[in-house]
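Colleague: next one to model:
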Amino acid sequence: MKNSTNLPQNISNTLFSKLFTSIKKLPYAVGQAFSFKRNVSEIKTLRKTTKVIMLIMLIATFATFILGHDFSFAGWIGLVTSTAVVLNLILVDQGRLTNYSWGALGCAVWLIIALNNRLIGDIASQTFYLVMQFVGISVWNNKIEQQTDKQELVSRSFSWLEGLFWLVVTITIYLIVLFFSKQLNGTQVYLDATLLPLGIVGMVLMTYGYRSQWVAWIALDGINVVIWFNQLQISSPASTSMFILQIIMLINAMYGAYLWFFGQKEAKK
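Modeller: So this is what the prediction gives:
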């Protein structure tokens, strides 16, 4: 009976201990993610196929910027965003910790673009993503340190019941965001409202190394292609760069899904 009585306290102490340890290690983890030396090393050691895809994505990004003739402040912000997102995505594909350094940069500048376009769902999404970059740095660093392979995060899978839970979470958040988007007179509210719930689910699953994250990312990127195509029709700020970026992200999400489902070993639960 004594052990049973102390069980909640023991669980609480364990969770607090883990949280304290993660916070204590965060400066080191952030230093690793933003390390110039580690960034160079992790890009150099990517698979040949991944490097080819990265090169194509970067060429497409810069070509779109030059051919679009949008050399305004918003245009340059779009270029920086696209470049950071490409490098972030490529490094996520192979489970590299340094993806978060580019992810943080990409989220910050993307947030500026979303504000200029009054995309309420996108603004909420990018704010959430920015915070989650640092949560992800802490979790990924701890998990990679516990693995035999210290270079690449090993993927995990979950049950159908857990999948159903995340589906319900996605729909619930969508309805909440849709309500507020309508109240705030957002743009393309029905499509835009999908971005935050899909982003939340994708980021949480990504943070804890679940390969099913790619289902959320593929859905989100496909919707983003439609949203930015519509923005392109009205010549909104940085719309050309962002539209091409969405296509690039969708293609990359499919490649990332292939690697995480078939190209990596699965972590033991």
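Colleague: hey, let's count contacts and neighbours off CA atoms from now on
Modeller: Fine.
Colleague: ok, now which ones touch Val154?
Modeller: By Cα atoms under 8 Å, 6 or more residues apart in numbering, the contact list for Val154 reads Gly95, Ile144, Gly209, Gln264, Lys265, Glu266, Ala267.
Colleague: I misspoke; the intended subject was Ser155.
Modeller: Shown in contact with Ser155 (Cα under 8 Å, 6+ apart): Gly209, Tyr210, Arg211, Trp260, Gln264, Lys265, Glu266, Ala267.
Colleague: what about 10 Å?
Modeller: 94-95, 206, 208-212, 259-261, 263-268 (Cα atoms under 10 Å, 6 or more residues apart in numbering).
Colleague: count residues in the vicinity of Val139, would you?
Modeller: Val139: 17 surrounding residues under other Cα atoms under 10 Å.
Colleague: to check against the first, give me the structure of this:
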Amino acid sequence: MKDWTLFEKLWLTSFTLINIYLFFAWDDTLLGLISSITGMLCVVLVAKGKMSNYYFGMIQTSTYAYISYTYGLYGEAMLNGLFYFPIQFIGLYMWNKHKVKDDVIGEDVEVKRLTKKGWITVITISIVASLIYAELLSLINAQQVRIDSMAVVLSIIAQFLMIKRYAEQWIMWIVVNALSVVLWVVTLTQSGGNDWSMLVMWIAFLFNSVFGYYNWIKMSKGQQLSEVK
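Modeller: Coordinates of the predicted model:
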């Protein structure tokens, strides 16, 4: 971990210890602990532009899909089981095709930026798809339909931006993670569930998405300077 900053090490260690504490203090589930910790490892590695994030993502998406299903969050379950899990393999392949040069230290992948036209397309698709998916979730009696549908749609769009290596993916992730924090607070309160590590995981994701956006912008500028040289 030579290229890890002190902040990154402290951030990861702090949230890992919080999850372990919750596991014992609140009688949390082992599956929830595994999902939370692997999820945090995954997003931190994404923020650093490391391809190894996908290996942890495979574990996190499969376990989180099952947990979401048990709470009736069918949108989250379908998103992770049917989309996130298989796309980990696609993302690993795509990132491997676009590695940075050896003289760029600390990241594995080239970073791109979204144009104004790209933003208009992203926002339009987000609004239309969220409305349609909310109707679908209502038909199957899912819980927290509006928040769930918006979080799912924005997650899919953010995942595509991630695979295509756009720094703006992190703006989408910030919104998604904030919605997911609200979603799990409401769900755990209403259901009386004890998977509070899921909430901690999403709070950690929210902090990481802010850091990820900052870091990818810095990576983009650094790679541009490297190309000039």
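Colleague: how close are the two chains, by TM-score?
Modeller: Overlay of the two chains. TM-score (TM-score structural alignment, normalised by the length of the second structure): 0.90; 223 aligned residues with a Cα RMSD of 2.0 Å.
Colleague: now do the helices in the first structure.
Modeller: Assigned by DSSP state H, the first structure shows helices spanning 2-5, 7-33, 36-44, 48-68, 73-93, 99-117, 120-146, 160-183, 189-192, 195-207, 213-233, 239-262.
Colleague: in the second structure, what residues pair with the second one?
Modeller: Mapped onto the second structure with TM-score structural alignment as the criterion, helix 7-33 of the first structure occupies no residues.
Colleague: in that helix, what counts as buried?
Modeller: Buried residues in helix 7-33 of the first structure, defined by neighbour count with 16 or more other Cα atoms under 10 Å: Ser22, Leu26, Ala29, Val30, Gln32, Ala33.
Colleague: likewise the last one?
Modeller: If you call a residue buried by 16+ other Cα under 10 Å, then helix 239-262 of the first structure has these buried ones: 239-253, 255-257, 259-261.
Colleague: that one - contacts with which helices or strands?
Modeller: Applying 3 or more Cα pairs under 10 Å, 6 or more residues apart in numbering; DSSP states H and E, one finds that helix 239-262 of the first structure contacts helix 48-68, helix 73-93, helix 99-117, helix 213-233.
Colleague: ok now it, how far from the chain's centre?
Modeller: The chain centre lies 11 Å from the centre of helix 239-262 of the first structure; the measure is Cα atoms, centre = their mean, to the nearest Å.
Colleague: check the mean deviation of that helix from the second structure.
Modeller: Aligned to the second structure and superposed, helix 239-262 of the first structure gives a mean residue distance of 1.3 Å (mean Cα distance after the TM-score superposition for the first structure).
Colleague: next one: the fourth one
Modeller: Relative to the matching residues in the second structure, helix 48-68 of the first structure has an average distance of 1.5 Å after the fit, by mean Cα distance after the TM-score superposition for the first structure.
Colleague: which outside residues touch that helix?
Modeller: 43-47, 70-71, 75-76, 78-84, 86-87, 89-91, 93-94, 238-245, 247-249, 251-252, 255-256, 259.
Colleague: mind redoing it with 7 Å?
Modeller: Leu79, Ser82, Thr83, Val86, Ile90, Thr240, Ser241, Leu245, Ile248 (Cα atoms under 7 Å, 6 or more residues apart in numbering).
Colleague: and the residues you listed, which two are the farthest apart?
Modeller: Farthest apart among the contacts of helix 48-68 of the first structure by Cα to Cα are Ile90 and Thr240. That separation is 21.5 Å.
Colleague: quick revisit: which of the contacts of Val154 of the first structure map to contacts in the second structure?
Modeller: Contacts conserved in the second structure for these, counting by both residues aligned by TM-score structural alignment, their matches' Cα atoms under 8 Å: Ile144, Gly209, Gln264, Ala267.
Colleague: show me the contacts for the second one.
Modeller: Taking Cα under 7 Å, 6+ apart, we find Gly209 of the first structure in contact with Ser155, Arg156.
Colleague: map it across to the second structure for me.
Modeller: Aligning on TM-score structural alignment places Gly209 of the first structure opposite Arg165 in the second structure.
Colleague: from Trp95 of the second structure, how far off is that match?
Modeller: Distance of Arg165 of the second structure to Trp95 of the second structure, given as Cα to Cα, to the nearest Å: 8 Å.
Colleague: and if you look at Ser138 of the second structure?
Modeller: Distance, Ser138 of the second structure to Trp95 of the second structure, using Cα to Cα: 36 Å.
Colleague: which of these two has more residues huddled nearby?
Modeller: Taking other Cα under 10 Å, Ser138 of the second structure and Trp95 do not tie; Trp95 has more neighbours (21 against 14).
Colleague: trace Tyr71 of the second structure over to the first structure, please.
Modeller: By TM-score structural alignment, Tyr71 of the second structure lines up with Asn117.
Colleague: any idea how far Asp122 of the first structure lies from Leu184 of the first structure?
Modeller: 13 Å.
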